[in-house]
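*Asks:* what follows is a predicted protein model with its sequence.
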Amino acid sequence: MADNTPVQPNGQATQAQLALQKIYVRDASFEAPNAPRIFQEIGESQQAPQVQLNLSHKADQLADGVFEVVLTLTLTCTLQDRTVYLAEVHQAGIFGVAGFADAERDAILGSYCPNVLFPYARQMISELVVNGGFPPFLLQPINFDALYSEQLRRRAEAPAANA
């Protein structure tokens, strides 16, 4: 089996480096399209509002060994097919990731970086919902390691399904 350890031009192994350079909100939005009537409807309804979370992330290379990772959380709350609110946050970070083999780098960008960004995105979602006049919503922790493993498993199965 070949060793995939990155090597410098002088033949020495490159020391792996991982550095968080910046965390920022790339985009945030909140909509309550049926306000103010929806506040009364929630109080009168016998049903609890339904909440759906959509989660995604992407990583783009900005420079050699520098990546922007964007974690997107979209929270949609509905009551009897009417939108109560929609909150969306694009939480971003710039990470220096150098000296790792490709598979290790991909795992860092697909698991470690979203784990770092998630608490910031969760706080932002919570603030948007409360500032919109609704009861607090606390997102439960997410296991990005398991999500990344599942993504790898699906990629491995995709070629087999096409054969």
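*Replies:* Nice, I can see it.

*Asks:* please make it C-alpha for all contacts and neighbour counts, starting now.
*Replies:* Fine.

*Asks:* list the contacts of the nearest residue to Ile38 once chain neighbours are set aside.
*Replies:* Excluding the flanking residues, the one nearest Ile38 by Cα to Cα, 6 or more residues apart in numbering is Val84, at 6.4 Å. Val84 sits next to 32-35, 38, 49, 76-78 when contact means Cα atoms under 8 Å, 6 or more residues apart in numbering.

*Asks:* how close does Val84 get to Phe30?
*Replies:* 11 Å (Cα to Cα, to the nearest Å).

*Asks:* circling back: of the contacts of Val84, which is the nearest to Val97?
*Replies:* When the contacts of Val84 are compared for distance to Val97 (Cα to Cα), Thr76 wins out at 33.5 Å.

*Asks:* this is the other structure I want to compare:
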Amino acid sequence: MADQDTSSSEPLANGADNAPTIGMISQYVKDLSFESPNAPAIFQSETPPQIEVEFGIGAAQVGEDVHEVTLKIEVKARSAEQVAFIVELSFAGLFGVRNVSLDALQPFMLGEAPRLLFPFARRVLADAIRDGGFPPLMLDPIDFGALYLQQKEAQESGAIAGAAGNA
């Protein structure tokens, strides 16, 4: 009996590769706004500013195998009842996606992709705040995967409670 060689050193024909694949194509600042409405008076304030940070994540399919994930971060700093600064950043990434089920795609787009984008968005924010005359703000790392799972669990328990209330 002849041995059959099942491995092939030849590349697969275009489109014949059906393994799930996700890769970052590019990342970019989509929108950046910095305001310091009470400058220069705010620089004379002796009270340290109180910082508020809000996050948002958006995902959209922008091509046949291309998805855009946008990480939106808004930072507001107040000192002595005055606004020290407001920074709004939309930092996005394009991801090539092939042969990935919708069930696997959503956790990646709303959990893993923001984790990949966050360090770069954090640097852009820190630089914008520093360039505005304030000490750079270094945001702590965020576990976007855990946040995604918490939101999904809350939505599922809300849907179950809603269904039970309608019975």
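*Replies:* Thanks, I have it. Owing to the predicted nature of the structure, the values given are computational and were not obtained by experimental measurement.

*Asks:* what's the TM-score once they're superposed?
*Replies:* The TM-score (TM-score structural alignment, normalised by the length of the first structure) is 0.86; 148 aligned residues with a Cα RMSD of 1.5 Å.

*Asks:* stretch 134-151 of the first structure aligns to what range in the second structure?
*Replies:* Aligned using TM-score structural alignment, stretch 134-151 of the first structure spans residues 134-151 in the second structure.

*Asks:* sorry, back to before: so which strand or helix has the residue nearest to Ile38 of the first structure?
*Replies:* Val84 of the first structure belongs to strand 82-98 when assigned by DSSP states H and E.

*Asks:* average offset of that strand relative to the second structure?
*Replies:* Superposing on the second structure and averaging over aligned pairs (mean Cα distance after the TM-score superposition for the first structure), strand 82-98 of the first structure comes out at 0.9 Å.

*Asks:* if you count neighbours, what's buried in that strand?
*Replies:* Judged by neighbour count using 16 or more other Cα atoms under 10 Å, the buried positions of strand 82-98 of the first structure are 83-98.

*Asks:* which non-adjacent residue is nearest the most centrally placed residue in the first structure?
*Replies:* Central residue of the first structure (Cα atoms, centre = their mean): Leu71, 2.9 Å from the mean position. Spatial nearest neighbour of Leu71 of the first structure, excluding adjacent residues (Cα to Cα, 6+ apart): His57 at 4.4 Å.

*Asks:* elements contacting the one helix or strand the one you found maps to?
*Replies:* For His57 of the first structure, the host element (DSSP H and E) is strand 50-63. Counting by 3 or more Cα pairs under 8 Å, 6 or more residues apart in numbering; DSSP states H and E, the packing neighbours recorded for strand 50-63 of the first structure are strand 66-79.

*Asks:* buried set for the strand it packs on?
*Replies:* Judged by neighbour count (16+ other Cα under 10 Å), strand 66-79 of the first structure contains these buried residues: 66-77, 79.

*Asks:* can you add distance to Ala146 of the first structure and give those back as a markdown table?
*Replies:* Formatted as a markdown table, the buried residues of strand 66-79 of the first structure follow (distance: Cα to Cα, whole Å):
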| residue | distance to Ala146 of the first structure |
| --- | --- |
| Val66 | 25 |
| Phe67 | 22 |
| Glu68 | 22 |
| Val69 | 18 |
| Val70 | 18 |
| Leu71 | 16 |
| Thr72 | 18 |
| Leu73 | 17 |
| Thr74 | 20 |
| Leu75 | 21 |
| Thr76 | 24 |
| Cys77 | 26 |
| Leu79 | 31 |
